[in-house]
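> next comes the sequence, and after it the predicted model I'd like to discuss.
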Amino acid sequence: MVAYFDLPGVSAEDVDITIERNIVTIRAERRPARQEDDEVIVDERAYGIFTRQVFLGDSMELNKMTADYARGELCLTIPVSEKAKPRRIEVQTSDQEPRQVTASATEGGAR
């Protein structure tokens, strides 16, 4: 499984990823690039701390998750557990002839 998050203007040092049970939390902080004495005409980006949470099923191998961050895009790769992957069950056949089964009463009055 792969999950992508757009984090433009955020440096890799300002991205924090935590896992608790089956919840992955991404916390990031975007800081303004401007200097204190800059005269800003337009600034369309929000700044500050923000978080995203992803709720994953029990079939994920969260301890094997990897994170790659490039050009403002965070990519989480989370392998699916082997036990959760589809698998084929082979059908076995029994070529025995049907046989008759008879029941008899047992002594002692069993019913």
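Okay, I see it. Residues are numbered from 1 along each chain as shown.

> rest of the way, CA atoms for contacts and neighbours
Will do.

> just give me the neighbour total for the nearest residue to Ala84 once chain neighbours are set aside.
Among residues not flanking Ala84 along the chain, Ser59 sits closest, at 5.5 Å (Cα to Cα, 6 or more residues apart in numbering). Ser59 has 14 neighbouring residues, counting by other Cα atoms under 10 Å.

> okay, pairing it with this:
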Amino acid sequence: MAAYDPFRELDRFASTLFDTRRGPRRMPMDLYRDGDHYVLTADLPGIDPGSVDIDVDGQLLTIRAERTLAGGEGVKWITREREAASFLRQLNLGQGVDTGNIAATYSNGVLNVTIPVSEKAKPRKIEVSSDSSSPVIQAHEGSDAPQPVEQ
């Protein structure tokens, strides 16, 4: 077991407090396909749903959110470990999604984004028709490739 080092903890706290280079934080997320749509779930605890901003620019999906902390005038903090923060996540959607019908909900600190697969990207059966006037394919002697033969 490692010995407790109060200076390491103080250094960690100071770097957290005074680190102005920190930009938006990444939010942990899961992404999976369920039938004809993709489902993205992202953890955003303590976020005001009104601060969540989701937009699509071409095939780039951007999710932004802000966590602000209440602290009225005259409040004397005993401890304050939670931070106000900005969250950012961007995803390249590719060509097979219907960007016009993306939907999102936020409940219990989890953002759910449903991204439908576009109609043209969905698997489909190709019907094979038969026409008696089509050429018959037969292999000729001395040739590895099949050649059409007129009947």
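Arrived safely. Bear in mind that the values here come from a model prediction, so they are computed numbers and not experimental data.

> quick revisit: tell me the counterpart of the residue nearest to Ala84 of structure 1 in structure 2.
Matched to structure 2 by TM-score structural alignment, Ser59 of structure 1 sits across from Gly96.

> quick one, helices of structure 2?
6-18 (DSSP state H).

> how about the strands of it, start to end?
29-34, 37-43, 53-57, 60-67, 85-92, 103-107, 110-116, 136-139, 146-149 (DSSP state E).

> out of the ones you listed, which is closest to Asp11 of structure 2?
strand 85-92 (20.6 Å; Cα to Cα).

> now the closest one on structure 1. Mean distance?
Strand 85-92 of structure 2, aligned to structure 1 and superposed, deviates on average by 1.3 Å (mean Cα distance after the TM-score superposition for structure 1).

> same for that strand, what does it pack against?
Judged by 3 or more Cα pairs under 8 Å, 6 or more residues apart in numbering; DSSP states H and E, the packing partners of strand 85-92 of structure 2 are strand 60-67.

> in structure 1, what residues pair with the strand it packs on?
Against structure 1, strand 60-67 of structure 2 falls on residues 23-30 (TM-score structural alignment).

> for Leu10 of structure 2, find the nearest of the strands of structure 2.
Comparing the strands of structure 2 under Cα to Cα, the one sitting nearest is strand 85-92, at 21.2 Å.

> could you pull up the contacting residues of the residue lying closest to Glu73 of structure 1 once chain neighbours are set aside?
Distances taken as Cα to Cα, 6+ apart place Asp6 nearest to Glu73 of structure 1, at 4.8 Å, with adjacent residues excluded. By Cα atoms under 8 Å, 6 or more residues apart in numbering, the contact set of Asp6 of structure 1 is Gly72, Glu73, Leu74.

> from what I see, the first one and Leu7 are in contact.
Spelled out, that is Gly72 of structure 1. Yes. Counting by Cα atoms under 8 Å, Gly72 of structure 1 does reach Leu7; the two are 4.8 Å apart.

> could you check which of these two has the larger neighbour count?
Set Gly72 of structure 1 next to Leu7 and count neighbours by other Cα under 10 Å: Leu7 wins out with 18 against 14.

> give the contact list for the most centrally placed residue in structure 1.
Per Cα atoms, centre = their mean, the C-alpha nearest to the average position across structure 1 is that of Leu56, at 4.3 Å. Contact analysis of Leu56 of structure 1 by Cα under 8 Å, 6+ apart lists Asn22, Ile23, Val24.
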